[in-house]
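Visitor: Give me a 3D structure for the following:
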Amino acid sequence: MTSIGFIGLGIMGSPMSVNLVRAGHTVRGFNRTPEKGAALAEAGGTVVASIAEAVAEADIVCIMVPDSPDVEAVMLGDGAVLQSVGPGTLVIDFSTIRPDVAVSIAAAARSRGVGFLDAPVSGGEAGAIDAALSIMVGGDPRDVDRGQTVFRAVGKTIVHVGDSGAGQTVKAANQLIVAANIQALAEAVVFLEAQGVELATALDVLGAGLAGSKVLEQKRRNILERGFAPGFRLRLHHKDLGIAIAAARAAGVVTPVAALTAQLVASAVGVGDGELDHSGLVRGVERLSGRRIDATPADA
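Guide: Next up is the predicted model:
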């Protein structure tokens, strides 16, 4: 049994914290919106009123918040993690942030004798609920070994990909591939419908061939039913593509598909679809094609 402090109990963090309790760990969680801690409390964890309370007695601290400034605030701000834990504590950041920010936070943690791993995840809400996430981990191999008890409770594929920041770099590549895949699927779907082809049947055969993908498998129902309750919000994918493009530019790498896809995602966010699941990109293709879409999805 490990004592764990968990910061961030949203769509991903809540089921992850619950799975840690189910694995036998003691979990104290904090979220800026306290009601989001209901699932953790029901599972047997404890929801507290501050970061300091969540991490004060923790062996391992887990973070799952939206963006780089959020992680910086959680780690470095007043009453934050590095002010509240002692040497020897391990921090695992499951958030998706800029690689350079992960590197700088890791250095700040090391200066206080605290381990830090950047460990962004892929798999969406379904993967978090099923404890089947893919986790790409950057940091010291010794800290990766220490974190296995947590990783095994929330993930299925855990890979140490390199030093601090490497996890975030691999996640940026992941988000580029996923967004481009969803956009291509969206365009194919609108094309098929415009030609009068029965969509479910077409997706069956596409999914069985080289065009098949996890994206098609997991987003098929959303697209068929035009139901876009968020498993992963478009506004967060918008943020992630910004990270990927900035990191690629810094490395001198040209990414034209990423740039175009990022503009299409930005457009979706700009017209009000940011809270929808990223499969909602199909609505953008419909708009550009002059085809009818619901002005406000029922599950927005």
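Visitor: C-alpha from now on. contacts and neighbour counts both.
Guide: Fine.
Visitor: what about the nearest residue to residue 2 once chain neighbours are set aside, neighbour count?
Guide: With sequence-adjacent residues excluded and distances taken as Cα to Cα, 6 or more residues apart in numbering, residue 2 is closest to residue 25, at 5.1 Å. By the criterion of other Cα atoms under 10 Å, residue 25 has 20 neighbours.
Visitor: so how far is residue 150 from residue 25?
Guide: Separation of residue 25 from residue 150 (Cα to Cα, to the nearest Å) stands at 9 Å.
Visitor: biggest strand in this structure, by residue count?
Guide: strand 155-162 (DSSP state E).
Visitor: chain center to the helix or strand following that one, what's the gap?
Guide: Of the helices and strands lying after strand 155-162 in sequence (DSSP states H and E), the nearest is helix 166-194. Between the centre of helix 166-194 and the centre of its chain there are 15 Å (Cα atoms, centre = their mean, to the nearest Å).
Visitor: Next, the second sequence, to be compared with the first:
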Amino acid sequence: MSTIAFIGLGIMGSPMAVNLAKAGHQVIGYNRSPKRTAPLVEAGGSPAESISAAVKDADVIAVMVPDSPDVEEVLVGEGGVFDNARDDALIIDFSSIRPDVSAALAKEAKRRGFRIIDAPVSGGETGAINASLSIMVGGDVADFDSAKPILDAVGKTVVHVGSNGSGQTVKAANQLIVAGNIQLLAEALVFLEAYRVDTDAAIKVLGGGLAGSTVLNQKAQMMLDRQFNPGFRIDLHHKDLGIFTSASREVGVVTPLGAALAQLMASVRENGDGGLDHSALLRGVERMSGRSPR
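Guide: Below you'll find the model as predicted:
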């Protein structure tokens, strides 16, 4: 069992840290809002008052924060991981950030004698709670092998996809597909409601055919109930689609549907729904259809 410092105990990070503690690891958690450490403490972990205090005795350092600047601050900022971690510590960045930033941070980590992998996840809050996340990993194969027992404690599908930054590239593609599924489901539901179809029955039969998907299983009822408590916020998906569109442009890949999805996500966000679950794309369809969101 390892001593793990877990930096970032939000919607995803908190249940992941809890599952690591339940798996028998010694987990030391840090979050800018100290109250977020409570579930980890209940699971047998311990809180830290700073990043430096969390990482100083850790074999493994896990990071789960919102965006590229946040990861940079955690790793290279004053009082951060690179200045305070043990030599040869293994750093696992579960955050979803720009692939180029991830690759640059990995280069600096290795220069300083650390091992590092990028390991963004998919599966939302439900997957984090159930330890059933899909984890796409970029980094050296030896570092992936070292991290595998940790990854297996929080994920169900754990795959090495290439060198540092590759995990972030695959995650960007994942976010495109998820956004597309949610948008199409939202449009279908508004269409069905307009025709006064029994939507519960419609979802049941759609889920049993080729239209069935994890998105339909997890998000359709939320949409029908207009309950958008965030498992994954619009704000974060907006950020991820920005990463995708920027990275696509850099390599000359044309993504017309991706560009449209990015705009639709941005519209919902600019209408004040950024803190809601990404299933709130439904509200954007309602607005465009002349209906007041419920």
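Visitor: Can you give me the TM-score here?
Guide: Once superposed, chain against chain, the TM-score is 0.99 (TM-score structural alignment, normalised by the length of the second structure); 294 aligned residues with a Cα RMSD of 0.6 Å.
Visitor: coming back round to it: could you check the angle helix 166-194 makes with the longest strand of the first structure?
Guide: Angle, strand 155-162 of the first structure to helix 166-194, by axes from the mean of the first three to the mean of the last three Cα atoms, to 10 degrees: 130 degrees.
Visitor: for strand 155-162 of the first structure, packing partners?
Guide: Packing partners of strand 155-162 of the first structure (3 or more Cα pairs under 8 Å, 6 or more residues apart in numbering; DSSP states H and E): strand 133-138, helix 166-194.
Visitor: repeat that with 7 Å
Guide: With contacts taken as 3 or more Cα pairs under 7 Å, 6 or more residues apart in numbering; DSSP states H and E, strand 155-162 of the first structure sits against strand 133-138.
Visitor: where's the residue nearest the centre of the second structure relative to residue 133 of the second structure, distance?
Guide: Nearest residue to the geometric centre of the second structure (Cα atoms, centre = their mean): residue 121, 5.1 Å. Using Cα to Cα, we find residue 121 of the second structure at a distance of 6 Å from residue 133 of the second structure.
Visitor: Just give the number of residues close to the closest residue in space to residue 180 of the second structure that isn't next to it in sequence.
Guide: Distances taken as Cα to Cα, 6+ apart place residue 261 nearest to residue 180 of the second structure, at 6.7 Å, with adjacent residues excluded. Neighbour count for residue 261 of the second structure, taken as other Cα under 10 Å: 21.
Visitor: quick one: whichever strand or helix holds residue 261 of the second structure to helix 166-194, angle?
Guide: Per DSSP H and E, residue 261 of the second structure falls inside helix 256-268. Between the axes of helix 256-268 of the second structure and helix 166-194, defined by the same axes, to 10 degrees, the angle is 70 degrees.
Visitor: Buried residues in helix 256-268 of the second structure, which are they?
Guide: Within helix 256-268 of the second structure, the residues that qualify as buried by neighbour count (16 or more other Cα atoms under 10 Å) are 258-259, 261-262, 264-268.
Visitor: Which of those residues sits closest to residue 278 of the second structure?
Guide: Distance to residue 278 of the second structure, by Cα to Cα, is smallest for residue 265 among these, at 8.4 Å.
Visitor: Please identify the helix or strand for the residue nearest to that closest one when sequence neighbours are not counted.
Guide: The shortest distance from residue 265 of the second structure to any non-neighbouring residue, by Cα to Cα, 6+ apart, is to residue 238 (5.8 Å). Element membership for residue 238 of the second structure, per DSSP H and E: helix 234-250.
Visitor: what's the mean gap between that helix and the aligned bit of the first structure?
Guide: Compared with the first structure after fitting, helix 234-250 of the second structure has a mean deviation of 0.3 Å; criterion: mean Cα distance after the TM-score superposition for the first structure.
Visitor: Tell me the gap between that helix and the middle of its chain.
Guide: 13 Å.
Visitor: With stretch 145-158 of the second structure instead?
Guide: Here the centre of stretch 145-158 of the second structure is set off from its chain's centre by 16 Å, with Cα atoms, centre = their mean.
Visitor: Endpoints of that stretch, how far apart?
Guide: Terminal residues of stretch 145-158 of the second structure are spaced 11 Å apart (Cα to Cα).
Visitor: ok, now stretch 61-75 of the second structure?
Guide: 10 Å.
Visitor: That one corresponds to what range in the first structure?
Guide: The aligned range for stretch 61-75 of the second structure in the first structure is 61-75, by TM-score structural alignment.
Visitor: Give me the contacts around that stretch.
Guide: 4-8, 13, 55, 80-82, 90-98, 101 (Cα atoms under 7 Å, 6 or more residues apart in numbering).
Visitor: so where do the strands sit in the first structure?
Guide: Along the first structure, the segments classed as strands by DSSP E run 3-7, 26-30, 46-47, 60-63, 90-93, 115-118, 121-122, 133-138, 155-162.
Visitor: Pull the number of nearby residues for residue 252 of the first structure.
Guide: Counted with other Cα under 10 Å, residue 252 of the first structure comes out at 9.
Visitor: Contacts only, for it.
Guide: Under the criterion of Cα under 7 Å, 6+ apart, residue 252 of the first structure has no neighbours.
Visitor: Can you give me the neighbour number for residue 241 of the second structure?
Guide: For residue 241 of the second structure, the tally of surrounding residues (other Cα under 10 Å) stands at 24.
Visitor: From residue 268 of the second structure, how far out is the closest residue to it other than its chain neighbours?
Guide: Distances taken as Cα to Cα, 6+ apart put residue 262 closest to residue 241 of the second structure, at 5.6 Å, once the chain neighbours are dropped. Per Cα to Cα, residue 262 of the second structure is found 10 Å from residue 268 of the second structure.
Visitor: Overlap in contacts, these two.
Guide: Joint contacts of residue 262 of the second structure and residue 268 (Cα under 7 Å, 6+ apart) do not exist.
Visitor: you'd agree residue 91 of the first structure is up against residue 58?
Guide: No - using Cα atoms under 7 Å as the test, residue 91 of the first structure is too far from residue 58 to be in contact (9.7 Å).
Visitor: And the two? Which one has more around it.
Guide: Shown here are residue 91 of the first structure and residue 58; by other Cα under 10 Å, residue 91 has more neighbours (30 against 23).
Visitor: any idea how far residue 276 of the first structure is from the more buried one?
Guide: Note on residue 91 of the first structure: its distance to residue 276 of the first structure, by Cα to Cα, is 30 Å.
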